[in-house]
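A.B. asks: fold the following for me, if possible:
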Amino acid sequence: MIKVVVIGFDGCLASALTGAADVFRLAGVTWDRLHGESSAHLFEVQIASVQGEDILCTSGIVIKPHTALEDIDACDLVLVPTIGGRLNRVLAGAGDVVSHLQRLAASGSDLASNDTGAFLLAESGLLDGRKATTHWGFTAEFRARYPQVNLQTEKLITTDGRVFCAGGGSAWLDLVFFLIERYHGYEIARTTARVFVFDYGRNNQSAYSSLQARFNHTDEPVSVAQAYIQSHYAEPILVTSLAALVNLSERTFKRRFKQATGLPPRSYLQKVRIDRARRLLERSRENVDQIALSVGYSESASFNRLFKREVGMSPGHYRSKFSRTV
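C.D. replies: Here you go, the predicted structure:
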């Protein structure tokens, strides 16, 4: 039996904490029972806080854990749920959690995190030099805090050795089913997902993200250029023209733009256009060719390639999945 420890701490997301425990506990069991068969549990699941104290979740729900982290010598898997409360406050008080993560990793436990739980793994140094993901909205903050981590927030789940991360608030479900498959095979994961009426197999979170444009900087010329792009994205825009608009040399403009926004000007323009195209695919009945033209692309083929690269699916697939008009 696989022994799983789900770490609870004040400010965690209750659903990611208890939901993961529920799905692990019922993996492979409920399906058999629905078909008149009996089977043994495949996972032993414990929710643990540092000293066995009650866990005050971000919703105000109080969870009584099964045990204390300090009483666990070893386990097969340690899962860190989403930080649902104030990130800085949780991290500031997470020293004991970090120490136990390091100890259990050293004992041979696999490690997993969901969403912002990756910040706790990163605090422990256990993500250094590894691939990881977190919620797309925290990309810039994570990279600033932990530049030594190979962050890939376009991915829903990352794997690197014995470390597994999932991005997105509800991605704990994807992560748990992924781990069920890892330990007990695809068929168990598939049938358990069917019991929970869950579409198992998503592989990226790019389709759910939006442009995280930085506007809260103090570089006025860059702010002017950003505003121009937001208003004129459908027109041909050259970097040289943007530099001239704000009276900077092209080289200086490129350097300052990337420093202020985190993106080169051309990449920023592409992301603005794709973001607008996504909104049109969701809310309008225009065909893909018309949408491509309306956001600044005269060739549908190049638009389709760029859209798929940025979003992880074709414009047609995106519309079928997210349209409000179909």
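
A.B. asks: for the rest of this, base every contact and every neighbour count on C-alpha atoms.
C.D. replies: Fine.

A.B. asks: what segments of the stretch 101-250 of the chain are strands?
C.D. replies: For the stretch 101-250 of the chain, the strands defined by DSSP state E, counting those that start in this stretch cover 110-114, 131-132, 150-151, 157-160, 163-166.

A.B. asks: tell me the helices and strands packed up against the longest one.
C.D. replies: Helices and strands touching strand 110-114, as assessed by 3 or more CA pairs under 8 Å, 6 or more residues apart in numbering; DSSP states H and E, comprise strand 77-80, strand 163-166.

A.B. asks: residue 87 is nearest to which of the strands of the stretch 101-250 of the chain?
C.D. replies: strand 110-114 (13.9 Å; CA to CA).

A.B. asks: could I get the helices and strands packed on strand 110-114 as JSON lines with distance to residue 301 and mean neighbour count?
C.D. replies: Listed next are these as JSON lines, based on distance: least, CA to CA, whole Å; neighbours: other CA atoms under 10 Å:
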{"stretch": "strand 77-80", "distance to residue 301": "42", "mean neighbour count": "26"}
{"stretch": "strand 163-166", "distance to residue 301": "32", "mean neighbour count": "27"}
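
A.B. asks: how about this one, so we can line them up?
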Amino acid sequence: MRPPCPDATPPRLRVGFVLAPRFTLTAFAGFVDALRLAADEGDRSRALLARWDILDTAQGPVVSSCGASVAPTAPLESPGRYDYLVVVGGLLHGGQRVPARLTAFLREAAAAGVQLVGLCTGSFVLARAGLMDGYVACVSWFHQEEFRAEFPGASLITNQMFVVDRDRLTCAGGTSVVHLAAHIIERRINRASAVKALRIMIEEQPLPSRTLQPEQVVSVGSRDTVVRKAMLLIEQQLHAPAPIEQLCEPLGISRRQLERRFQQDVGLSPAEYRSKLRLERARWLLQNTDLDVTEVSFECGFQDGASFSRFVRKSLQLSPRQLRQARAMN
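C.D. replies: Just a heads-up that it's a prediction; the model follows:
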């Protein structure tokens, strides 16, 4: 997938893609399409303002996790040609082994000051090469336990869309990749190009890195399939919680059965689990966003700020404003 022939004007942004074995196609496609749309007028797809290459990491086409293959467009050499090298991670099963020459190439790039980007599980590839030491990594909540187990001393964030830590940029995967791409486009080209690319992709304005990932549904370890489904429903309805009885209808069980299975599986009732999830979301929003207390209360499913404040104070012995101030002081 070589970009259309550009004119002689040097691009403002040069990107090399490094595809891991069984890479995530959505992550690659979302990022490269944002570049394509930002690089030219409309969707004419000329590589004018941005240019990109797919580097030959496997001496031929690389097979994605869904079975589709992507062919390289440039050799794996001279990393200094690029402003950013974007590592698109793959399935973790089997260790996500990458060729030794790829690891050496990434280390050479880091030494040359090239900015390194990890999409989805690309953060694992960078960390295994020793290139996340001293940096904060953003990992999907879905893979946080695997990351912590493999890199116990790493600094990790699992509740933001992406993290920019100096010359390392990592993101959780999924649709967060287009917002990380927009961040880079805005930095190297301009905001108008970033906004335009996202609008054509039917996305909203570029989202900041601090934007929340979805909550980890199994933040309390669960083995019961029905309980896990109930947790997902609770998460989806957290901003406008429904009565527990309504959770039971799509699950095909009674409230008493659901409460019994919750207690047996995670030691909490559904209402207690909802309360725990509300508290964690409230804590994070207060400490990591500039939303006012009323907005946070609505995000967490409260109808007014007074009841939200009582909930936080009872749970944490701090008011929402004190909780926010405590984080600022630290």
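
A.B. asks: re the thing from before, now the helices and strands packed on strand 110-114 of the first structure as JSON lines including distance to residue 178 of the first structure?
C.D. replies: Listed next are those as JSON lines, based on distance: least, CA to CA, whole Å:
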{"stretch": "strand 77-80", "distance to residue 178 of the first structure": "13"}
{"stretch": "strand 163-166", "distance to residue 178 of the first structure": "9"}
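
A.B. asks: relative to residue 173 of the first structure, which of the ones you listed is closest?
C.D. replies: Among those, strand 163-166 comes nearest to residue 173 of the first structure, with 9.3 Å by CA to CA.

A.B. asks: who touches the closest one?
C.D. replies: Applying CA atoms under 8 Å, 6 or more residues apart in numbering, the contact partners of strand 163-166 of the first structure are 110-115, 118, 127, 132-134, 155-159, 172, 174-175.

A.B. asks: return the mean post-superposition distance for it against the second structure.
C.D. replies: Taken against the second structure, strand 163-166 of the first structure registers an average deviation of 0.6 Å after superposition, with mean CA distance after the TM-score superposition for the first structure.

A.B. asks: that strand corresponds to what range in the second structure?
C.D. replies: Counting by TM-score structural alignment, strand 163-166 of the first structure falls onto residues 168-171 of the second structure.

A.B. asks: rewinding a little: just the buried residues of the contacts of strand 163-166 of the first structure.
C.D. replies: In these, burial by neighbour count holds for 110-115, 118, 127, 132-134, 155-158, 172, 174-175, counting by 16 or more other CA atoms under 10 Å.

A.B. asks: just to revisit the earlier point, dump the strands of the stretch 101-250 of the first structure into CSV; add distance to residue 188 of the first structure as well.
C.D. replies: Formatted as CSV, the strands of the stretch 101-250 of the first structure follow (distance: least, CA to CA, whole Å):
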stretch, distance to residue 188 of the first structure
strand 110-114, 20
strand 131-132, 26
strand 150-151, 30
strand 157-160, 19
strand 163-166, 19
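
A.B. asks: of those, which is nearest residue 139 of the first structure?
C.D. replies: strand 150-151 (7.9 Å).

A.B. asks: where does the closest one end up in the second structure?
C.D. replies: Counting by TM-score structural alignment, strand 150-151 of the first structure lines up with residues 155-156 of the second structure.

A.B. asks: I appreciate the help and will end here.
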